[in-house]
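Novice: Task: produce atomic coordinates for the following.
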Amino acid sequence: MPLKNMENAQSYAVVTKELLKSQVNTNYDDALANVSGIDKLWSATGRPGDGVSYYTLRGFSTQAAMINGVVGISSTSPDPANLETIEVIKGPSGSLYGGAAVGFGGLINNITKKPLDTVGGRVNYIFGSFAQHRLTADIYGPLTADKKLLGRINTALSHTGTYQDAGFNKSVFITPSLTYKPNEKLDIQLDVELYQNKATNPLMVFLNRSRQLFARIPEALQFDFDKSYTANDVTFKNPTTNLRGNVVYRFNERWTSNTTVNWNNRKADGYFQYVMYLQNSNDTLINRYACKQNYAAKNINAQQNFIGDFHIGELRNRLLVGLDYLYQQTETHNSPYVLVDQINTAIDDPDYYKFNAGTIDAAISASTAAKTNNRGRNQVLGAYVSNVLDLTSQLHLNLALRMDYFDNKGTYNFDKDTTTGTYHQTAFSPRFGLVYEAVKGQVSLFANYQNGFKNVSPVVQPHPSISGDFKPQQAKQWEAGVKLDLLNNKLGLTASYYDISVDNMLRPDIVTIDGQTYNISVQDGTRLSRGVDFDVTLAPIQGLNLIMNYSYNNSKMTKADKNVNNLRPTEAGPKHLSNIWANYSLQQGKLKGLGFGIGMNYASENVITNSVATGTFTLPSYTLLNASLSYGFKHFEFAFKANNLGNQTYFKGWTTVNPQMPRNILGSFAYQF
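Specialist: The predicted structure is shown next:
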């Protein structure tokens, strides 16, 4: 939809490839630190179903599951080599995107690079601490003399080691794309993404969830975080293929058709392994669990949009009407999870070094537990309409509505020849937005109401008179804020306050029927998330670029199991987050092309376990300092980047303790043509 930021009642942020280049970026997780209100919870695990990194956004967990506006689920985090921009759209945006890939805090949409009608490219080699090596190439240009056929190819070969005693991640990424423009009305785009990797599992220490914790902070755990608790032959692979086709047809100056078809195939093959404290009397004996994965999934996604820009009388309308269809299938043939060994973390336990693929295979062979052999299928049909009505040249009204029909075909068990869990649900998501441009194109006041939903599976209740069928969860957001675009686009700001309430959450309850008590599930649970976001971009003089962001979030369960009622959810992340990055390059003189960058990432304390049964476990706050030095001369670019200059020990987590990278230095050499 042709809508400028100052006319848009939606709060969102954009991370550009130019910003990532100035930061010598090598991974997707670090790229998102440039946006307010978002923080990593888990690194990518590669495990079946949800192997992509988890983030908290406005207090709710979410994943990067959208590519070019359609569902693009993967089993590992996206490689930034093919990204033009990353869009973080805040709030429960179910009115346009449904519930398949949208968290209640917002969604992450990756916009890929497109072919260009000029010849050019960039080859970049990055190297650094802990055996980091990354080679990327981006080449584009016309393939015919009349420039009707354009091509582009992006590739990335990456290897990352570890500061721990074992661990690595290596990958190959190839993304050819074609654009065909036979005339001024028609554009045809074809994209292919081929990804292959081999990696060990990142260390994530699971805490005991059934008793009061003895340790309440990482330092109190007798745990050596320089150990990986894995081995270099305990690996997994996540081969992924994406095929996308997009056709844009312009009927006239007022109406456009946009058709997208996306096919995704992905696998999780190898070992998934984790460690967990489970002893009743101590936090020093830890269990190492593992399973062998054989998982395959495919998605087929089709989307048809009609976009209009027309007047009714003197009132301008920008209308979007669309349909989309999503089919998802998963097939799982996994071994059972087995206890491989138990390690005393308080000492240098000699059994620690015996863990490898062979000991896992032996434990699996000895296990009598059942394997997982099943297939799951579901489909979603959505219809939506959105209109921005210009009541005046400065007052814009947005109304939108989406209907989703979710049909879960159930889970088929190959061993038992049975299908269970079939159900279907229908959900509606309205949206309302109002923008007043107090100064046309420069100062906007905006407010919105947004709705999002998540489908809820039925459960088997213990008494036949109690229904186990449920409605979708519903999230409702009220938001108000201001947007600025001043000084000829040199100063940009988005600041907002939001209030998100969630209804129809499941919680346990006890009922008495005919003198007998039953533990049941009821759907009257509620939750609140409130906060503020600030995003600022500043370019006061030529060569200087500055981004700053800050967010505050206050979340709590307001009607839930008494074990967590009125407590902050563990997925909410730190209450306070702030990030700064400033980059300056000399524009003239003998040192023209010399650049400097400096940045800071701050996160307050993060309560990753929070219940009456366990008490709290808190990750400490941290402040990271980062800096870069670069020089560009003709077609060449040289850069150095230092991350975590102070070598601070810090952690991420979500019911887990996940150690992060210490100080590391990167060097970069690039040739651009």
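
Novice: For the rest of this, base every contact and every neighbour count on C-alpha atoms.
Specialist: Fine.

Novice: can you give me the end-to-end distance of stretch 432-446?
Specialist: Taking CA to CA, to the nearest Å, stretch 432-446 runs 11 Å from one end to the other.

Novice: Check stretch 659-673 too.
Specialist: Stretch 659-673 has an end-to-end distance of 40 Å (CA to CA).

Novice: Show me what that stretch is in contact with.
Specialist: For stretch 659-673, contacts defined as CA atoms under 8 Å, 6 or more residues apart in numbering pick out 24, 120-130, 163, 203-204, 225, 635-652.

Novice: Stretch 545-558 now?
Specialist: Contacts of stretch 545-558 (CA under 8 Å, 6+ apart): 34-37, 58-59, 525-539, 564-569, 572, 574-584.

Novice: repeat that for 6 Å
Specialist: The contact list for stretch 545-558 (CA atoms under 6 Å, 6 or more residues apart in numbering) reads 36-37, 526-539, 565-568, 575-583.

Novice: Please settle this for me: is Ala33 part of a helix?
Specialist: Yes - Ala33: assigned to a helix according to DSSP: H, G, I helix; E, B strand; the rest coil.

Novice: I'd like to know how far it sits from Leu395.
Specialist: When Ala33 is compared with Leu395 (using CA to CA), they lie 33 Å apart.

Novice: do the same with Tyr631
Specialist: Taking CA to CA as the measure, Tyr631 falls 46 Å from Leu395.

Novice: With Arg254 instead?
Specialist: 21 Å.

Novice: Please apply the same query to Asn334.
Specialist: Per CA to CA, Asn334 is found 56 Å from Leu395.

Novice: ok, now Val248?
Specialist: Per CA to CA, Val248 is found 30 Å from Leu395.

Novice: Skipping adjacent residues, who's closest to Gly433 in space?
Specialist: Closest residue to Gly433 apart from its sequence neighbours, by CA to CA, 6 or more residues apart in numbering: Asn448 at 4.2 Å.

Novice: Report the contact partners of the one you found.
Specialist: Counting by CA under 6 Å, 6+ apart, Asn448 has contacts 432-433, 478-479.

Novice: Likewise for Tyr405?
Specialist: 380-381, 425-426.

Novice: Which of the helices or strands spans it?
Specialist: strand 395-413 (DSSP states H and E).

Novice: Could I get the buried residue list for that strand?
Specialist: Using 16 or more other CA atoms under 10 Å as the burial criterion, the residues of strand 395-413 that qualify are 395-413.

Novice: again with stretch 272-279
Specialist: Residues 272-278 are the ones in stretch 272-279 that count as buried (16+ other CA under 10 Å).

Novice: for stretch 238-256, same thing?
Specialist: Judged by neighbour count using 16+ other CA under 10 Å, the buried positions of stretch 238-256 are 238-250, 255-256.

Novice: separation between Gly599 and Trp255?
Specialist: According to CA to CA, Gly599 stands 44 Å off from Trp255.

Novice: what does Asn374 give?
Specialist: Applying CA to CA to Asn374 and Trp255 gives a distance of 46 Å.

Novice: Second input sequence below; structure requested for side-by-side comparison:
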Amino acid sequence: MLFRLIKNYMRFTRKLFSEILILICICIGLPLANADAQTANEFMIEGVIADEEGKPLPGTSIFITQLKLSTTADDTGHFTLKIKPGKYTVQFSFIGYRRITKTIEVQKDIRSFNVTLASDDNHLQNVEITGRKERSYKASGSFSGSKTETRLQDIPQAISYVTKEVIEDQQAYRALDLIKNVSGANAFSYYENDIVIRGFRASNSLINGLRTISNGWSSSLLSYVEKMEVIKGPASALFANTDPGGTVNMITKKPLNENRKSIMLSTGSYNTTRIAADFTGPIDTSGTFLYRLNLGYQKAGSFRLLQGTEDIVIAPSFTFIPDDKTKVNFELVYARTNGRLDRGQAIFGATADSGSEALYTTPISFAIGKDNDFLNETNLFSTISIQHKVSDKISLNASYMKFMWNEDLLEHRTSNNYAVDEAGIPIPTLMEMRTIRRKQRNYTDNLTLYGVYDVETGPLSHRILLGYDYIQSVFPKDNNSAYNARGYRNAANTGKINTYDPLRKERYLIVNGRPVPNVPHFDLTKPDYAYADINEYFNVPEANEFTPTMYYVNGVYVQDQIKWGKMQVLLGLRKEYYVDVINLKESNEQKVEQSALLPRVGVVYTPMPELSFYGTYTQSYQPQGSSRIGNPDVYGGPFDPLEGKMIEGGLKMEILEKRLAVNIAAYRIVQDNILVPSGDGDILRQIGQQRATGIETDIYGTLSSNLSLLANFSYNKAIITDSNIAGEIGRTMPNAPRSQGNIWAKYVFTNRSLNGVGVALGANYVTERNTQNVNLQLPGYTLMNAALSYSVKKFKMAVNFNNIFDKTHWIGGYDYVRLFPGMPRNFMTSVGYMF
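Specialist: Purely as a prediction, here's the structure:
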């Protein structure tokens, strides 16, 4: 059934693309055809749309029923329409406000009238079913803090976010492009979800609040993303085992109950070509069925040698609203990336003497690999969400997501070591190499069921939530690794030995004073990227790499949001049962069972509607995976689970008539038992404790109707506080800058001569960071960015300039063989049409 659904959507997509091409041709001709098209009997209506306090509502939809004609209000709430004389029915709608209908009669040259929309207090959802119509850098609510839509000011925890408007204005196309907009967050590497939040490396992620467990390398295009949220600190009390620094939650675009369509074409540096399309609206006249279809395609090169990808995203979704008590949403996202796996830049060996100077021994474009390497990844996930109101006080909610990931990989990569001579002395210009040829897949199921009960007890109002979660992730038996080659050839040249031991050199094939590698060394001074035949190596499947495993979680939780006057208290408790299975369905199957009780306490005091003070305490818990616990010969151990706790306090306020949100948070997070590389092959070791203390500020919104602003700043001290290696105590954790910040401001002119012209300026800076190698530190950097745009009627054109001063920098890194340089000076242009 799933494949039939995909086939039908591919047929539908081909038809849409055909219509898009026709539309583009029509649009190109429209300005010429209509330059003198206005006739004497065509009149203009105009007006301003505002809320009950007189604040403009940009993005409000205006629809004339008889003409099937629509437009939207600009950044000042102003709208214009040219129509013939007559009597018309006009609808005005905006998210969070009651839709109104006016009857107008156009008889004069200019008919001007203003519209006031009243707020709708019943628009909040328990499960996110229908989409958001807001068009601002500022978001008003979130599901991430309490599993029901709650005002951000009422959530006793910091939640940073990046809206689709920022994504569009910055022409960002992957999640990694958005991290700079989040306080206290930066990259660890190029890979999906591999980031640092508040000094702690994070890898867990959510999609619409549902856990996804994937070993994927590449993040898909953002064409289907409405908003990226980062829940700061532990979120285990709501979302099972999560990282102590924070968790990324990607919110997908949902159907809207109004017609909106757009297409955007982009091109820019490194031969980048991109197309994105977004179609949404009601399927029937009653608005019972809604749809949305997001399409994305990109083919791009890279400043990195051998790199470049071809990406496609197809993301349809449907909403069914049979009555005012029931809402159902179904969505499907298919994302494919074809390219190569970029393991990062390798440099000559860093020592205590060379330090960071070794960073410049190879260019930032430098990569290791072969021309015939490839990485093809596919992500396919489907979600169904249901909300049913039993009564005005009770609602039942359910969501289920099936996530499937597939990898097809061939790579030549380093063994994270330099080559050695006969005596075992490293040669810092030659990298020891290995190859990997594998196909693997992962299936993740995520089910969440919960009920919400609103009740009052005397002066207290309660929102009680009782829920159950089930999460399961399986790496099945049919994963395989057909070819893996590494190490050095044996003396008879009939096989290989994984590591070289100079005390037993008689076991190895020695030529010219060096052991002969199974896979030829990579010369950093004379790189060779030519096609390589992996059949020439001694290939042996890695037995431990594809052990079939399963991980599943059963969690029950209760939460009470209590409100008493200006005070709110959030109490939560979750009981979690973790089961890891290694050698799944084999005779030697092994289970590891763990459990945890996770509390959460938060307090919010709101002395005035625009200002809230809050404090919170919460814990995190992460069991070490069975593959690590069950393989002490490979990874070491046994290992204790990761356990963390956080205390946080801060304030959230809305100023300038609630157009601008300012959030300030101070925190202290402690985590025990983190695993780090030991420096001895795959063996891991456990650090006793690390601690992060810091303060963050996030600013979102508009300073005026013309000026939008996004800014953040953070100061964070993340250090090792307990270790069995005395010299590590007090050392800053890898890729955890002491300070970082970002600003992005956009001004749109409205005067006659420059009407529709937008100018944006931005800057982001990061201080120096440690890597996992004690001798290597990444320097700090400051980057400048800018953009120009022009909007006229339904067209928008834009050009973005990034890293204007061409600053050489590194966004993250492991050590001297795996560093991740940032992009040099680049640009991106786009032209879009909305209809």
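
Novice: Can you give me the TM-score here?
Specialist: Here the TM-score for the pair of chains, by TM-score structural alignment, normalised by the length of the first structure, is 0.89; 634 aligned residues with a CA RMSD of 2.7 Å.

Novice: Secondary structure and distance to Val52 of the first structure added to the buried residues of stretch 272-279 of the first structure, as JSON lines?
Specialist: Converted to JSON lines, those look like this (DSSP: H, G, I helix; E, B strand; the rest coil; distance: CA to CA, whole Å):
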{"residue": "Phe272", "secondary structure": "strand", "distance to Val52 of the first structure": "14"}
{"residue": "Gln273", "secondary structure": "strand", "distance to Val52 of the first structure": "16"}
{"residue": "Tyr274", "secondary structure": "strand", "distance to Val52 of the first structure": "16"}
{"residue": "Val275", "secondary structure": "strand", "distance to Val52 of the first structure": "19"}
{"residue": "Met276", "secondary structure": "strand", "distance to Val52 of the first structure": "21"}
{"residue": "Tyr277", "secondary structure": "strand", "distance to Val52 of the first structure": "24"}
{"residue": "Leu278", "secondary structure": "coil", "distance to Val52 of the first structure": "26"}
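
Novice: Pick out whichever of these sits closest to Leu320 of the first structure.
Specialist: Taking CA to CA as the measure, Leu320 of the first structure lies nearest Phe272 of these, at 43.2 Å.

Novice: List the residues that contact the closest one.
Specialist: Here Phe272 of the first structure is in contact with 290-291 (criterion: CA under 6 Å, 6+ apart).

Novice: What of Ala572 of the first structure?
Specialist: Neighbour list for Ala572 of the first structure: 59-60 [criterion: CA under 6 Å, 6+ apart].

Novice: same question, the one 10 residues further on
Specialist: Contacts for Ala582 of the first structure were tallied using CA under 6 Å, 6+ apart; they are 545-546, 597-598.

Novice: what does Thr383 of the second structure give?
Specialist: 330-331, 400-401.

Novice: before we move on, what about Thr175 of the first structure?
Specialist: Here Thr175 of the first structure is in contact with 153-154, 192-193 (CA under 6 Å, 6+ apart).

Novice: one more time with 8 Å
Specialist: 82, 153-155, 191-194.

Novice: if you look at the residues you listed, which of them are in strands?
Specialist: Judged by DSSP state E, these include 153-155, 191-194 as members of strands.

Novice: Return the closest of those with respect to His311 of the first structure.
Specialist: Distance to His311 of the first structure across those (CA to CA) is lowest for Asp191, with 35.3 Å.

Novice: isn't the closest one right up against Pro176?
Specialist: Yes - proximity of Asp191 of the first structure to Pro176 meets the contact threshold set by CA atoms under 8 Å, at 6.2 Å.

Novice: can you tell me which residues contact the residue in the first structure that Asn208 of the second structure lines up against?
Specialist: Structural alignment places Asn208 of the second structure opposite Asn68 in the first structure (criterion: TM-score structural alignment). Contacts for Asn68 of the first structure (CA under 8 Å, 6+ apart) come out as 109-112.

Novice: now for the contacts of Thr383 of the second structure, which pair is the farthest apart?
Specialist: Going by CA to CA, the pair spanning those furthest: Glu331 and Tyr400, at 10.8 Å.

Novice: who touches both of the two?
Specialist: Counting by CA under 8 Å, 6+ apart, the shared contacts of Glu331 of the second structure and Tyr400 are 383-384.

Novice: Of the contacts of stretch 659-673 of the first structure, which count as buried by neighbour count?
Specialist: Applying 16+ other CA under 10 Å to these, the neighbour count classes 24, 121-130, 163, 203-204, 225, 637-644, 650-652 as buried.

Novice: Give me the range in the second structure that stretch 22-32 of the first structure lines up against.
Specialist: The aligned range for stretch 22-32 of the first structure in the second structure is 169-179, by TM-score structural alignment.

Novice: May I see the buried residues of that stretch?
Specialist: 169-176, 178-179.

Novice: Next: stretch 698-717 of the second structure.
Specialist: For stretch 698-717 of the second structure, a neighbour-count test (16+ other CA under 10 Å) marks 698-703, 705, 707-717 as buried.

Novice: now stretch 299-313 of the first structure
Specialist: 299-309.

Novice: The longest helix belonging to the second structure: which residues count as buried?
Specialist: Assignment by DSSP state H gives helix 2-34 as the longest helix of the second structure. Residues 9, 13, 16 are the ones in helix 2-34 of the second structure that count as buried (16+ other CA under 10 Å).

Novice: Serialize these to CSV and add fields for distance to Asn241 of the second structure.
Specialist: CSV is the format used below for the buried residues of helix 2-34 of the second structure (distance: CA to CA, whole Å):
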residue, distance to Asn241 of the second structure
Tyr9, 35
Thr13, 38
Leu16, 41
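
Novice: which residues in the stretch 51-200 of the second structure form helices?
Specialist: 164-169 (DSSP state H, counting those that start in this stretch).

Novice: hang on, the earlier thing: what about the contacts of Ala582 of the first structure, which are in strands?
Specialist: Using DSSP E, the members of the contacts of Ala582 of the first structure that fall within strands are 545-546, 597-598.

Novice: Quick one: residues contacting the equivalent of Leu788 of the second structure over in the first structure.
Specialist: Mapped onto the first structure by TM-score structural alignment, Leu788 of the second structure lines up with Leu629. Leu629 of the first structure makes contact with 594-597, 639-641 under the criterion CA under 8 Å, 6+ apart.

Novice: If we use 10 Å, what do you get?
Specialist: Residues in contact with Leu629 of the first structure, defined by CA atoms under 10 Å, 6 or more residues apart in numbering, are 22-24, 583-585, 594-598, 638-642, 667.
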